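Novice: sequence first, predicted model second:
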Amino acid sequence: MATTRLLGTSDIPAEHWRAAQLIDRTPFIASTFEPRAQASYCMYVPKQHYELPSITSRKLPLIVTIHGSGRRAERARESLVSLADRTGSAILAPLFPTGVGGDPNEAHNYKFLAYRGIRYDLILLAMLDEVAARWPGVATEKVFLVGFSGGGQFALRFFYLHPQRISAVSVGAPGVVTRLDPVVEWPRGIQGVGDVFGGLEVNVDKLKEVQHVQLIVGGDDVENVGGGLLQWLRMRNAMSDPLSQAVGSFQLPNRKEALESLYHEFLGAGIPSSFVVVDGVAHENMKVLPSIIEFLEPFLT
């Protein structure tokens, strides 16, 4: 069966962009790169700023916001719309469903980038290629990556593997941190990365070229990661593949401790980074959001 060509803003007259759902808030669009993942994405493209590329115009910066375990991708997009309007930026919000790869109970797949042959980092790269085709006036070669909780895990690991595609990144309160440690196995450290990701390695020199890494967490985000559910899963030997590899029988540090330790590793490696603690806040995305926006805005204008 013939493949239908993707139509974008360079194909459709500007007066029809809204009717074609190519401007402002888009619906969710299925990603065709890896059907097993059943992934999709939505966009926000501010009409007042978007135009086709020309000698005199600049492409819109692209913010990529990664949802947490609750998969509220649309909410993640909406939380940054005001920032996008102020700065003339576009937003990409992927959606990575649970229950894929043959395990109906699996909920952590995307966080670790590789799950039963599904490469979530490559899915995002394919989404960026689609965005470039539909919206040639959006800059996709380098993006501004944001993630909190489960999204923070994705953002951190994507930063490790593809720093050349990132201008700046905000890593918010990840439950399981991948340390910049070459003697600890992936995903707790970076040993064996090439075996998991087809020869890709973590290149610290490339990490240092990213403009800035924000590591952000609430000051009261000190509860045990996973709580009682993690212990329940351990007792029943019922942890999913990626969670078992990352957690196993280890006692995880709380999010604040883990992120502070990572910050010191980044400092030692010369990676431009900051450690931001939002006082009086627990594991609450919307309450740290103002500090994330404050971090992003200067890079976008």
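Specialist: Perfect, I can see it now. Numbering: from 1, shown residues only.
Novice: use CA for all of it now, contacts and neighbours both
Specialist: Noted.
Novice: I'd say residue 62 and residue 89 touch.
Specialist: Yes - the criterion here is C-alpha atoms under 8 Å, and residue 62 meets it with residue 89 at 5.8 Å.
Novice: try this one next to it:
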Amino acid sequence: MIEHRSEPTSAHFARGKTPIFASQYDQRLGYCLYVPENLRTERAPLLVMQHGTERNASLYRDHMAGFADEHQVVVLAPLFPAGIIDPEDLHNFKFIEYQGIRYDRALLAMIDEVSRRYPVDPDVFYLHGFSGGGQFAHRFLYLHPDRLAGVSIGAPGRITQLDDSLPWWLGTKDLEQRFGRAVDLESLRRVPILMVVGDNDVETWEIDNPGEANWMDGVENTGRTRIERLRTLERDFLAQGIDVRFELVPGVAHRGSLILPAVRDFFAGLLQSRSEIHRPTPVTPLRHQE
């Protein structure tokens, strides 16, 4: 017997693991979602999972599906393809701007698009990125701390230090000139921040590559491995009064899926705090006086 659905096909694919949609902001870019089938809240929290160099957006989305069901969040996984304009390019989104594309604005535009279709909170969201995604995540934090309810920075191979004596992207010297926004330390101090990396993440072949498109002389001064470089970033933040939770995950090399338990635990705590803040205060019924 052929099953007939009362809803249109588009409605069926609007929940659960969605297809990859072209962004209306720039159709060279895309995103997919995970939307819990039983989404109950009117302004659901939004969790952005930013891919790295491999562009495995749907895989990161899939890894967070159970978390999304449990915590009633919508997961957005942007897809920023390699090879835009330059067919050999792998690194475009990591440094926020590439060949006139502002990837921070592209992400914010995707969030606006999603908020028009789904009952999500478009004002603030949670962001995780691993490897190249970790590069994007902490640079996005510098530009838009007011939009972040929490950020997880996973194993970036190259960091941008909070140092206005170093040029972008080694530091923040010309940040405002390039992007029209200065670093707002007070806003940064209000964002919960996780830095996470595996304790076996020590290979350097990908991050020690002088002369390639994602290299600037001075990178070597931030540390030999991803662990050392993330520790350098942690010291920068702490020196500026920015609190950081640092997680060194035992037995894990450069594997984004294996650091996700620490990421889930971090976001679960933030979501619990959020739900307590927004929970209605119970009203005690007035008793009639005799």
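Specialist: Nice, I can see it. It should be emphasised that the depicted structure is a prediction, and the values quoted were computed from it without experimental measurement.
Novice: ok, how many other residues are close to the aligned partner of residue 96 of the first structure in the second structure?
Specialist: The equivalent of residue 96 of the first structure in the second structure is residue 80 (alignment by TM-score structural alignment). Neighbours of residue 80 of the second structure under the rule other C-alpha atoms under 10 Å: 26.
Novice: same check, this time on residue 211 of the second structure
Specialist: Residue 211 of the second structure - counted by other C-alpha under 10 Å - has 9 other residues nearby.
Novice: and residue 180 of the second structure, by the same measure?
Specialist: 9.
Novice: so it versus residue 136 of the second structure, what's the distance?
Specialist: 17 Å (C-alpha to C-alpha, to the nearest Å).
Novice: please name the nearest non-neighbouring residue to the match of residue 96 of the first structure.
Specialist: Spatially, and ignoring its direct neighbours in sequence, residue 80 of the second structure is nearest to residue 29 (5.3 Å; C-alpha to C-alpha, 6 or more residues apart in numbering).
Novice: thought that neighbour was touching residue 23?
Specialist: Yes - counting by C-alpha under 8 Å, residue 23 is a contact partner of residue 29 of the second structure at 5.7 Å.
Novice: what are the boundaries of the strands in the first structure?
Specialist: 24-25, 29-30, 40-45, 62-66, 90-95, 114-115, 118-119, 143-148, 166-172, 212-218, 273-278 (DSSP state E).
Novice: matching residues in the second structure for the last one?
Specialist: What that stands for is strand 273-278 of the first structure. The aligned range for strand 273-278 of the first structure is 244-249, by TM-score structural alignment.
Novice: for that stretch, what is the distance to the chain centroid?
Specialist: 16 Å (C-alpha atoms, centre = their mean, to the nearest Å).
Novice: other residues contacting it?
Specialist: Residues from elsewhere that reach stretch 244-249 of the second structure, judged by C-alpha atoms under 8 Å, 6 or more residues apart in numbering: 192-199, 234, 237-238, 259, 262.
Novice: count of neighbours near the closest residue in space to residue 165 of the first structure that isn't next to it in sequence?
Specialist: Distances taken as C-alpha to C-alpha, 6+ apart place residue 142 nearest to residue 165 of the first structure, at 4.4 Å, with adjacent residues excluded. Using other C-alpha under 10 Å, residue 142 of the first structure has 17 neighbouring residues.
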